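# Coordinates for the following, if possible.
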Amino acid sequence: MYQQMIFVNLAVNDVDASRKFFTELGYSINPQFSSADNTCVVISDTIIVMLLNKQRYSDFTKKEIADSAKTSEVLLCLSAESREKVDELVNKAVAAGGTANDDVQDQGFMYGRSFEDLDNHSWEVVWMDPAAVQS
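All right, here's what the predicted structure looks like:
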């Protein structure tokens, strides 16, 4: 069966720093689609994040690039297999230079935290009890 993929493209200030940040979170880099202007971060078999310097990013849009320190252009949410894995990923992000958002979402059946990467892109990490979503 065909697995649809998502390629998230984000403008970054420093490709090398962003590459290091996401590597420290435990993600791999696909060198085939990486260069001095961009890096290809493999989140999973179906989720790829392309981090592009602003010049390269502007090759794909005529729109002004959002200042992610002031404007929310997207909320990215990753699933986690447990509450502990939520905390682990957010803690890795902070250790790698990211910023944790203080608000923890704990609704019992769902647990989430969020962080901002080096360029202030918002990343949410959420665990949901599989029993709560069974129909």
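
# only C-alpha atoms for contact and neighbour calcs from this point on.
Will do.

# Buried residues in the top helix by length along the chain, which are they?
Taking DSSP state H as the criterion, the chain has its longest helix at helix 83-95. Buried residues in helix 83-95, counted by 16 or more other Cα atoms under 10 Å: 83, 86, 87, 89, 90, 91, 92, 93, 94.

# In the protein, mark out all the strands, start to finish.
Residue ranges of the strands in the chain, as given by DSSP state E, are 6-12, 28-29, 38-44, 47-53, 75-79, 99-100, 105-106, 110-116, 122-128.

# Show me the contact partners of the second one.
Spelled out, it's strand 28-29. Strand 28-29 is contacted from outside by 19, 22, 23, 39, 40, 41, 42, 43, using Cα atoms under 8 Å, 6 or more residues apart in numbering.

# Serialize the buried residues of helix 83-95 to JSON lines and add fields for distance to residue 60.
As requested, the buried residues of helix 83-95 are arranged in JSON lines below (distance: Cα to Cα, whole Å):
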{"residue": "83", "distance to residue 60": "37"}
{"residue": "86", "distance to residue 60": "33"}
{"residue": "87", "distance to residue 60": "35"}
{"residue": "89", "distance to residue 60": "30"}
{"residue": "90", "distance to residue 60": "30"}
{"residue": "91", "distance to residue 60": "33"}
{"residue": "92", "distance to residue 60": "31"}
{"residue": "93", "distance to residue 60": "28"}
{"residue": "94", "distance to residue 60": "30"}
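
# want to put them side by side, so please do this one too:
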Amino acid sequence: MKAKSIYVNLPIKDLTRTRDFWTKLGFSFNEQFSDEKALCLVLNDGLIYSMLITHEMFSSFTNRPIADGTTTEVLIAIEVDSREQVDKMVKLALENGATRYRESADHTWMYYDSFADLDGHQWEIIFTDPTQLQ
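Purely as a prediction, here's the structure:
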């Protein structure tokens, strides 16, 4: 079995602010799957996306309460090509309204930092160097 692509569905409060936030971090959206109720954030075109869905529409997909940004529902990790990219993305996120929920960590072979986006979703930005594994 192999997944053709992955869609991480997350509830959001404000489409305009969310679009602006992720655009400032350097990401784009698949407009074919975006409208006034949802945005399709392209994390890796053809492979990984995040559907950022208004609370009203999101609630139509589940019979459970929607996380309100004060609980941890999932940790989403994005791997990038360098430590510098980790630092740059987290810096941009914090400058554009994200909050820090923990400090960065350096495990020699893996370096990561984290932020919570405008709706409290937790993102970890990671750089790994398997040649440093001991």
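
# related to what we said a few turns ago, now flag whichever of the contacts of strand 28-29 of structure 1 is closest to residue 100 of structure 1.
residue 22 (15.0 Å; Cα to Cα).

# related to what we said a few turns ago, residue 67 of structure 1 is nearest to which of the strands of structure 1?
Closest among the strands of structure 1, using Cα to Cα: strand 6-12, at 9.4 Å.

# what's the angle between the closest one and strand 47-53?
For strand 6-12 of structure 1 against strand 47-53, the angle by axes from the mean of the first three to the mean of the last three Cα atoms, to 10 degrees is 20 degrees.

# how big's the offset between strand 6-12 of structure 1 and structure 2?
Compared with structure 2 after fitting, strand 6-12 of structure 1 deviates on average by 0.5 Å (mean Cα distance after the TM-score superposition for structure 1).

# which residues sit against that strand?
18, 46-54, 57, 65, 119.

# Tell me which two of the residues you listed sit farthest apart.
46 and 65 (25.5 Å).

# mind putting the contacts of strand 28-29 of structure 1 in TSV, neighbour count included?
Formatted as TSV, the contacts of strand 28-29 of structure 1 follow (neighbours: other Cα atoms under 10 Å):
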residue	neighbour count
19	19
22	21
23	15
39	22
40	22
41	24
42	19
43	16
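
# Turn these into TSV, columns for distance to residue 101 of structure 1.
As requested, the contacts of strand 28-29 of structure 1 are exported to TSV (distance: Cα to Cα, whole Å):
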residue	distance to residue 101 of structure 1
19	22
22	18
23	21
39	25
40	25
41	23
42	24
43	21
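
# Can you tell me which of the contacts of strand 6-12 of structure 1 is nearest residue 127 of structure 1?
residue 47 (17.5 Å).

# pretty sure that closest one contacts residue 4?
No: applying Cα atoms under 8 Å, one finds residue 47 of structure 1 not in contact with residue 4, separated by 9.3 Å.

# Name the residue in these two with the higher neighbour count.
Shown here are residue 47 of structure 1 and residue 4; by other Cα atoms under 10 Å, residue 47 has more neighbours (15 against 8).

# That one: what's it in contact with?
Here residue 47 of structure 1 is in contact with 5, 6, 7, 8 (criterion: Cα under 8 Å, 6+ apart).

# pretty sure residue 119 of structure 1 is touching residue 13, no?
Yes: taking contacts as Cα under 8 Å, residue 119 of structure 1 lies within contact range of residue 13: 6.8 Å.

# Neighbour count for those two, which is higher?
Taking other Cα under 10 Å, residue 119 of structure 1 and residue 13 do not tie; residue 119 has more neighbours (17 against 14).

# Aligned to the more buried one, what sits in structure 2?
By TM-score structural alignment, residue 119 of structure 1 lines up with residue 119 in structure 2.

# What's the end-to-end length of stretch 16-31 of structure 1?
End-to-end distance for stretch 16-31 of structure 1: 13 Å, by Cα to Cα, to the nearest Å.
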